[in-house]
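Student: no FASTA, just this:
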């Protein structure tokens, strides 16, 4: 696994580099918020561990810009900001998981493995899926979704949701099933979080002709143009 750790605490990133490095993982460290996005683009890591309080630029701003650029790397936020509002803000900005400092190294390792595994499974599901109609295409190598030859810049959660809906276009998919696919094994996430992901995906689909419809009591349905 190739990891990018964006953290300015020297003692912490030294400890994490040594501990995770013993697992055979490749750890790249960036301690400056202003340089983080450039390192992210260049490295193309499997997972990003991101602190929020950084010199030069706040971690939430880095994350928001990365998602706007279409960088879909799973992100685990590591921060001393442990309030519920902080976690919600981070998740809404596009983070995939959140771990408050201080944390247990075994828990960190387990969460990183889960993010990596889920991201790999999303790509595997995309490669196995048939080509979608109406100008949509699932790239079997990258897992990216294209519309009329242009890649849709989607964060991991919106990508997972759209992949699930494209597998059954025109059919209702239960919210419970979608929640399992978008938030696998994340029992701490509230069930209503799937509505936030659906709202963001609906905005991303504007202009494609596809319509994401909410079916009360049933789930969601993706209508594709003829």
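Tutor: Perfect, thanks for sending it. Note that the structure is predicted; figures quoted are calculated from it, not measured.
Student: from here on, contacts and neighbour counts on C-alpha atoms
Tutor: Noted.
Student: Tally up the residues packed near residue 48, please.
Tutor: Summarising burial for residue 48: neighbours were counted as other CA atoms under 10 Å, giving 25.
Student: so where does it fall, helix or strand?
Tutor: Element membership for residue 48, per DSSP states H and E: strand 47-50.
Student: So which elements touch that strand?
Tutor: Using 3 or more CA pairs under 8 Å, 6 or more residues apart in numbering; DSSP states H and E as the contact definition, the elements that strand 47-50 packs against are strand 2-6, strand 75-79, helix 105-128.
Student: got the contact list for the residue nearest the centre of the chain?
Tutor: For the chain, the residue sitting closest to the mean C-alpha position, by CA atoms, centre = their mean, is residue 156 at 3.2 Å. Residues near residue 156 by CA atoms under 8 Å, 6 or more residues apart in numbering: 72, 73, 74, 96, 119.
Student: Could you rerun that using 10 Å?
Tutor: The contact partners of residue 156, by CA atoms under 10 Å, 6 or more residues apart in numbering, come to 67, 70-75, 94-96, 118-119, 122, 162, 182.
Student: what about versus this one:
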């Protein structure tokens, strides 16, 4: 197979071998790769199968939606620009089907607004072409670790702040005994807040911890996700998530 090396940068097989990830039932992680560049999907498929994952590919948006419904992937690599419908529409359809599968957007565009658009649409990460293959695989592994596939390293997986409870093993969240459904990114953001109760966390700290990189000072994505959390965690209840003007955000037990 001939690979177009202009699609990747700085790829190397010299990194230390990482432990293979598995689903909770012991079966292989399922990944869906969506891109109209056949050489790219071949390259990513080969890399992810080397990780021990089960991989399916799609070259068009509507095809990706069909496969996602049948295959039920654990993570999706999704190109923004597709021949029929764009990646944002694909993500919207996947989310409307009730699937909170972590999604990493892949695109040739490097504009900041495109990154923001992908993440605020419900995506969980973003990589631009050309990209490092090792970095992309590492980010996918990070998304998988946030999901229910991997047991948390913490001795006690249950984090409690006031009447809010988060289980890092099962990825369940409860407020006063009522379940709260969160996306993978919302869960990671809430976990960071709950692991640091009564501590003001800046937008830069949140970007670095939850998304692992910044947005050149444009931090509206944090505001948007804080808003999402408030609607789910604080809706109809005493507020736990607070804005500290000019400083950041803090989570503390409700009075």
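Tutor: Nice, thanks for sending it over. What you are looking at is a predicted structure, and each value in this text was computed from that prediction instead of being measured.
Student: what's the matching range in structure 2 for the strand holding residue 48 of structure 1?
Tutor: Strand 47-50 of structure 1 falls opposite residues 75-78 of structure 2 when the two are matched by TM-score structural alignment.
Student: what's the mean distance for that stretch versus structure 1?
Tutor: Using mean CA distance after the TM-score superposition for structure 1, stretch 75-78 of structure 2 ends up 1.0 Å from its aligned counterpart in structure 1, as a mean over the superposed pairs.
Student: Could you find the counterpart of residue 105 of structure 2 in structure 1?
Tutor: Under the alignment defined by TM-score structural alignment, residue 105 of structure 2 is paired with residue 77 of structure 1.
Student: Make sure its match is actually in contact with residue 88.
Tutor: No: taking CA atoms under 10 Å as the contact criterion, residue 77 of structure 1 and residue 88 are not neighbours in contact, 11.5 Å apart.
Student: All the helices of structure 1, residue numbers only.
Tutor: Assigned by DSSP state H, the helices in structure 1 fall at 10-21, 33-43, 59-68, 84-92, 105-128, 156-166, 175-182, 193-204.
Student: so which of the ones you listed is the most packed in?
Tutor: The highest mean neighbour count among the helices of structure 1, using mean count of other CA atoms under 10 Å, belongs to helix 156-166: a mean of 23.
Student: how much does it stray from structure 2?
Tutor: After superposition, helix 156-166 of structure 1 averages 2.2 Å from its match (mean CA distance after the TM-score superposition for structure 1).
Student: angle of that helix against helix 105-128?
Tutor: Helix 156-166 of structure 1 and helix 105-128 are oriented at 40 degrees to each other (axes from the mean of the first three to the mean of the last three CA atoms, to 10 degrees).
Student: Helix 156-166 of structure 1 vs helix 193-204, what angle?
Tutor: Computed by the same axes, to 10 degrees, the angle separating helix 156-166 of structure 1 from helix 193-204 equals 80 degrees.
Student: ok, back up a step: pick out the most distant pair among the contacts of residue 156 of structure 1.
Tutor: Greatest spatial distance among the contacts of residue 156 of structure 1 (CA to CA): 75 and 162, at 19.0 Å.
Student: okay, and the common contacts of residue 77 and residue 88 of structure 1?
Tutor: Common neighbours of residue 77 of structure 1 and residue 88 (CA under 10 Å, 6+ apart) are 95, 98.
Student: Show the contacting residues for the residue mapped onto residue 138 of structure 2 from structure 1.
Tutor: Taking TM-score structural alignment as the alignment basis, one finds that residue 138 of structure 2 is matched in structure 1 by residue 110. For residue 110 of structure 1, the residues meeting the contact criterion (CA under 10 Å, 6+ apart) are residue 116.
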